[in-house]
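# Next one to model:
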Amino acid sequence: MSSILFSVESNTAFLTLNRPDKLNSFNREMALLLQEKLDECENDNSIRCIYLTGAGKGFCAGQDLAEVVDPNGPGMQKILGEHYNPIVTRLRTIAKPVVVAVNGVAAGAGANIAFAGDVVVAAQSASFMQAFSKIGLIPDSGGTYHLPRLIGAQRASALMMLGDKVPATDALQMGMLYKVFSDDTFADESKKIAATLSQMPTKALGYIKQALNHSAGNSLQAQLQLEDEYQQKAAGTKDFKEGVQAFLEKRSPIFKGE
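This is a model prediction of the structure:
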């Protein structure tokens, strides 16, 4: 059985972390395969949204520690440089919306990979944990970048140092997530979000993502200039023309991601 399940339906790519007996903790095989599948999603123009979730009871428990202590394993430098950093970079730079559907526990790198998504939702029974300090490590996988921007420096610092388990409802209140759904409705509701995004003007969504990637480090004037550049690109798309025409004709637009 593949460690990454992959399918495409109605312009949405469904990626499932599939090591349920290990709470979908990452080993080298799964990390490299996820990168490969994300590259496929980026290069396939028929895919207009990516939906990432986990199999079984957990989303992702982070790194498989058995691989870390294996003397023949890849070692920490490769695990970060060849596994997690490329995954997080892909999630943030791929010019398509990424919905992360956190179905269960998201710990360590699993939590921080989730925070790299564009729309992050969780089941009510899900939880998040910066588990690194429990074993004498620091947060990686972009955690020290994304989490303070989501919830503020004080809360991020406390959660990273104490390693508290944060229930999904608390994570929502803090600003880590977009929405929390009941366990019974989670799969359907999260897939509805992906279905909506897959029919929207894909290029414009990609420009939004790129603009947001720059906003934290830009001055106001630099960001205004960047908005101008991306707006000109968006205005040159076929979907913009369709959106305006549909508005004038008082009908629903039919976007094609072009």
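# use CA for all of it now, contacts and neighbours both
Fine.
# Go ahead and confirm Asn85 touches Ser141.
Yes: with contacts counted by CA atoms under 8 Å, Asn85 reaches Ser141, the gap being 5.8 Å.
# Those two: who's more crowded?
More neighbours surround Ser141 than the other of Asn85 and Ser141, with 26 against 16 (other CA atoms under 10 Å).
# I have a second one here; can you model it like the first so I can compare?
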Amino acid sequence: MPFTSLGLVPEAGSTKLFPDLVGYQRAAKIFMTGESFGADEALAMGLIAEIASDAEKAALAIAEKIAQQPPKAILNTKALMKAGSHDAVSAVMLAEFQLFALALQSEEAAEAFMKFMSTRGK
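All right, here's what the predicted structure looks like:
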């Protein structure tokens, strides 16, 4: 995730959601270094549930299993899982937006973008 490499900050709630999913230390390392990761590492971090050679087929199989469950139980479970995080994520997204907007206007970001663009053709 190259945010900091470009002189920016993470956005879209990722500073709340990503550490919640993969742990603070891993998220900090990825955010602060700009390192990328592949499917195997995403699986090991718990970021994804499985790696499928045919993603569409795997998604349809999961959807079929969910569709066989009692609908109200599924809806209520989803609501409960989302209930505690909505306000926290909204607050984080607002803070991220404000810092992202400031970072976009900074000399640091301009220099980082120029450096990034100069290395793209090499």
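# just to revisit the earlier point, which residues are common contacts for Asn85 and Ser141 of the first structure?
Counting by CA atoms under 8 Å, 6 or more residues apart in numbering, Asn85 of the first structure and Ser141 have no common neighbour.
# residue ranges of the helices in the first structure, please?
Ranges of helices within the first structure are 28-43, 65-69, 75-78, 85-93, 109-114, 143-151, 153-162, 168-174, 186-198, 202-215, 220-235, 238-248, based on DSSP state H.
# Kindly name the residues of the second structure that line up with the third one.
Following TM-score structural alignment, helix 75-78 of the first structure has no partner segment in the second structure.
# Same question for the first one.
Across the second structure, nothing matches helix 28-43 of the first structure (TM-score structural alignment).
# Which positions in that helix come out as buried?
For helix 28-43 of the first structure, the neighbour count (16 or more other CA atoms under 10 Å) marks 28, 30-35, 37-38, 41-42 as buried.
# Out of those, flag the one nearest to Lys238 of the first structure.
Glu42 (19.6 Å; CA to CA).
# Would you mind giving the secondary structure of Met93 of the second structure?
helix (DSSP: H, G, I helix; E, B strand; the rest coil).
# mind checking how far it is from Gln25 of the second structure?
Taking CA to CA, to the nearest Å as the measure, Met93 of the second structure falls 20 Å from Gln25 of the second structure.
# Looking at those two, which is more packed in?
Met93 (19 against 10).
# What's the match for that one in the first structure?
In the first structure, Met93 of the second structure lands on no residue (TM-score structural alignment).
# again, but for Glu35 of the second structure
Match for Glu35 of the second structure (TM-score structural alignment): Asp164.
# I figured that match hits Ser127, correct?
No: contact between Asp164 of the first structure and Ser127 fails when scored by CA under 8 Å: they sit 10.1 Å apart.
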